[in-house]
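> Build me a model:
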Amino acid sequence: MASSGGEIPGLVPEKGEPIPPGKLMSTEQRFLDKGAQMMQSLKPVNEIKQHVCTFALYSQDLTRQIETHHYLTRLNQDFIQCAVYDTDDSHGRLIETRGEGRGRGRRGRKEEGGGCELAIAAYRLAAGRRSRPIVARSSSSQQLHRRRLRLQEALENFGGVGASIQVSAGVEYIITDRIFETLPPDEQKLWHSHAYEIKSGLWVNPQVPELVLKPELENLTKTYGKFWCTWQVDRGDRLPLGPPSLMMSPQPVNLGKVRPHLVEKRDYKYKISIDDLKMSRVEIEEPEWINPQADNWKQHGKGFVILVEPIEMKKMAPFP
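Here you go, the predicted structure:
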């Protein structure tokens, strides 16, 4: 039986081993990804509008604290969903964009065929087929090599062959107090409040002025979040192992306080001061009431873990 709070042996990677383990992407894979990126809409991803940096604590062990990066999508006034990463840095090679715009080459000239043709060329090359719009016809290996180099250069100028690699840490859902009060008590225990996190300056939108954020922060103090961590990177997991862990928000009591060195590291990176942020948010009103079912550990001193157990499967198919 596995649990979200258990220790799993063999997690720490060997020195120099990549996380996650695996070979570097091939040129063909990069071409395919770039071609798909240019031809597909990726609408859900494009709906991400905000980046928030904050901190989270494991429900079963509040001494395990991590910096988190939430990428927010607002579905309506009462509901926000967040893809959560362990960093906003790029861990992979990112090839510099030299062009002046989409569909332009190194010297600003328009590439033959435009963006769609370039994407098709990438697919053809990855599949081992000749790409007429971009390169000359040839069957020799030397000419094929030159075609690859030329297409790679075109893709670099079009937007970069490389990709930024981030480790996805989980997902958080954020709801207003109005929605939270409609949940059953057993469900409310899985959620945490945001008021202290915001008032204390732990919750930040990097590069966004506080004056612009103030109305948003005032609304967020009245919200609750449920955050499931799917990859426990803080303990060195090379892959997302075991069941997800429930995460809690920082609080000003007991073990809920974030360790100072984590905050100092964050402040240094973004050139901000948590003390200045706290002062600028003094006038933000705290909620009149925070439901005690949230942040349940403060009242009961207990966290929550998921236990994975075998269970009999339903053998009756819904359709013949």
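> drop to CA atoms for contacts and neighbour counts, all remaining ones
Noted.
> Work out the gap between the helix or strand harbouring Leu155 and the centre of the chain.
Take DSSP states H and E as the rule and Leu155 turns out to sit in helix 141-158. Put simply, helix 141-158 sits 32 Å off its chain's centre (C-alpha atoms, centre = their mean, to the nearest Å).
> helices or strands next to it in the packing?
Under the contact criterion of 3 or more C-alpha pairs under 8 Å, 6 or more residues apart in numbering; DSSP states H and E, helix 141-158 touches helix 114-126.
> what comes up buried for the helix it packs on?
Residues of helix 114-126 classed as buried by neighbour count (16 or more other C-alpha atoms under 10 Å): Gly115, Glu117, Leu118, Ala119, Ile120, Ala121, Ala122, Tyr123, Arg124, Leu125, Ala126.
> I have a second one here; can you model it like the first so I can compare?
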Amino acid sequence: MPDSPSVPGPETNLKNTVLSTAAGLTQPLAPLKNICAHLNAFHTYADSPGHAVETDHYCAHLSNSVRQCLLYDSAEPNARLIGIEYMITPDLYCGLDAEERKLWHSHVFEVKSGMLAMPKPATVPEVAWEFAEKKEMEEVVGLYGKVFHLWDTRDALPLGLPRLMTSFTEASQVDESVWRERDERMGIDRERKVEGRKGIEEPSLHADADAAWKGNIAAIVEHCLMSKEKGL
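All right, here's what the predicted structure looks like:
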């Protein structure tokens, strides 16, 4: 992915490296060990959609209906934690109030277009991984996601307030050169993914989802914040 600003401060010293290693060997770190999937896709800012932010998702199941994902700017050991995403099933989504539903996005385009990918470990055969990835896509295609980024990857530090993000819902919204660079770097054959996912059934989407592409999302966010403050 394109170079990001360097994080300020000296590199991690031996003391911190030893402490981190010791903690990893002795502390349970149970929530992190519940992570069961690594996904890669692009997000964009809900209040000004367009700029594509490549995001590596590390996701865990809280139940059969709810997932939570830690979001990083890469899959490298020193990747920056830039956000969080929650994913829920359609039945839970439909139970939310109308204004809340507008903060959530769909995953249909990400899945069907090949944008959403499970990076393949080098040691796993391609055919076996394609089967596993397709099974994961069959699950994700119907989920609704709510995502906040805490760190704009163009900044050296996490500045300002968290930003509500959304997904892309059609190819014309995405900078093709950014998408193509990701595919080439990760060895992704987009056409092969599209062909392999043709059999994945497209769910009917709720009209309130993907509101960022339909109107003034900033007003929606403000309304939800005010309602929260008033205890509504």
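> can you tell me what part of structure 2 the helix holding Leu155 of structure 1 aligns to?
Using TM-score structural alignment, helix 141-158 of structure 1 lines up with nothing in structure 2.
> Relative to structure 2, which residues correspond to the helix or strand following that helix?
Moving toward the C-terminus from helix 141-158 of structure 1, the next helix or strand (DSSP H and E) is strand 168-176. Counting by TM-score structural alignment, strand 168-176 of structure 1 lines up with residues 81-89 of structure 2.
> Now do the SS call for the alignment partner in structure 2 of Ser41 of structure 1.
Under the alignment defined by TM-score structural alignment, Ser41 of structure 1 corresponds to Pro28 in structure 2. At Pro28 of structure 2, secondary structure determined by DSSP: H, G, I helix; E, B strand; the rest coil is coil.
> which SSE is Cys224 of structure 2 in?
Counting by DSSP H and E, Cys224 of structure 2 is found in helix 217-229.
> Next, the mean deviation of the strand ranked longest in structure 2 compared to structure 1.
Scanning structure 2 for the strand with the most residues, using DSSP state E, yields strand 35-45. For strand 35-45 of structure 2, the mean deviation from structure 1 after alignment is 0.7 Å (mean C-alpha distance after the TM-score superposition for structure 1).
> Now do the buried residues in that strand.
Ile35, His38, Leu39, Asn40, Ala41, Phe42, His43, Thr44, Tyr45.
> what's the closest non-adjacent residue to the second one?
Of all residues not flanking His38 of structure 2 in the chain, Tyr58 sits nearest, at 4.7 Å (C-alpha to C-alpha, 6 or more residues apart in numbering).
> what's next to stretch 113-132 of structure 2, contact-wise?
Outside stretch 113-132 of structure 2, the residues that touch it by C-alpha atoms under 8 Å, 6 or more residues apart in numbering are 37-42, 109-111, 133, 179, 186, 190-191, 193-194.
> Next, the residue nearest the centre of structure 2: secondary structure please.
In structure 2, the centroid-proximal residue (C-alpha atoms, centre = their mean) is His57; its distance is 5.0 Å. Using three-state DSSP, the secondary structure recorded for His57 of structure 2 is strand.
> quick one: the helices in structure 2?
Listed in chain order, the helices of structure 2 (DSSP state H) span 14-26, 30-33, 90-94, 98-101, 108-113, 126-140, 176-186, 190-196, 217-229.
> Any chance of those in CSV with distance to Ala209 of structure 2 and mean neighbour count as columns?
CSV is the format used below for the helices of structure 2 (distance: least, C-alpha to C-alpha, whole Å; neighbours: other C-alpha atoms under 10 Å):
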stretch, distance to Ala209 of structure 2, mean neighbour count
helix 14-26, 40, 10
helix 30-33, 29, 9
helix 90-94, 9, 14
helix 98-101, 6, 16
helix 108-113, 11, 21
helix 126-140, 15, 15
helix 176-186, 23, 14
helix 190-196, 23, 15
helix 217-229, 11, 13
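> out of those, nearest to Asp208 of structure 2?
helix 98-101 (5.8 Å; C-alpha to C-alpha).
> Show me what the closest one is packed against.
helix 217-229.
> tell me how far the helix it packs on is from the chain's mean position?
22 Å.
> Stretch 136-147 of structure 2 now?
Counting by C-alpha atoms, centre = their mean, stretch 136-147 of structure 2 comes out at 10 Å from the chain centroid.
> okay, that stretch sits on what stretch of structure 1?
Mapped onto structure 1 using TM-score structural alignment, stretch 136-147 of structure 2 spans residues 216-227.
> still on that earlier bit, of the buried residues of helix 114-126 of structure 1, closest to Ala36 of structure 1?
For the buried residues of helix 114-126 of structure 1, the nearest to Ala36 of structure 1 is Ala119 (7.2 Å; C-alpha to C-alpha).
> Could you find the closest non-adjacent residue to that closest one?
Gly35 (4.1 Å).
> For that neighbour, give me its contacts.
Gly35 of structure 1 is in contact with Leu118, Ala119, Ile120, Ala122, Tyr123, counting by C-alpha under 8 Å, 6+ apart.
> if I pick the second one, what's in contact with it?
I take that to be Ala119 of structure 1. Ala119 of structure 1 touches Lys34, Gly35, Ala36, Met38, Met39, counting by C-alpha under 8 Å, 6+ apart.
> I'd like to know how far the fourth one sits from Tyr123 of structure 1.
Counting by C-alpha to C-alpha, to the nearest Å, the gap from Met38 of structure 1 to Tyr123 of structure 1 is 11 Å.
> List the contacts of Pro287 of structure 1.
For Pro287 of structure 1, the contact set (C-alpha under 8 Å, 6+ apart) comprises Ala195, Thr221, Lys222.
> which of those residues lies closest to Glu285 of structure 1?
Ranked by distance to Glu285 of structure 1 (C-alpha to C-alpha), the contacts of Pro287 of structure 1 are led by Thr221 at 8.1 Å.
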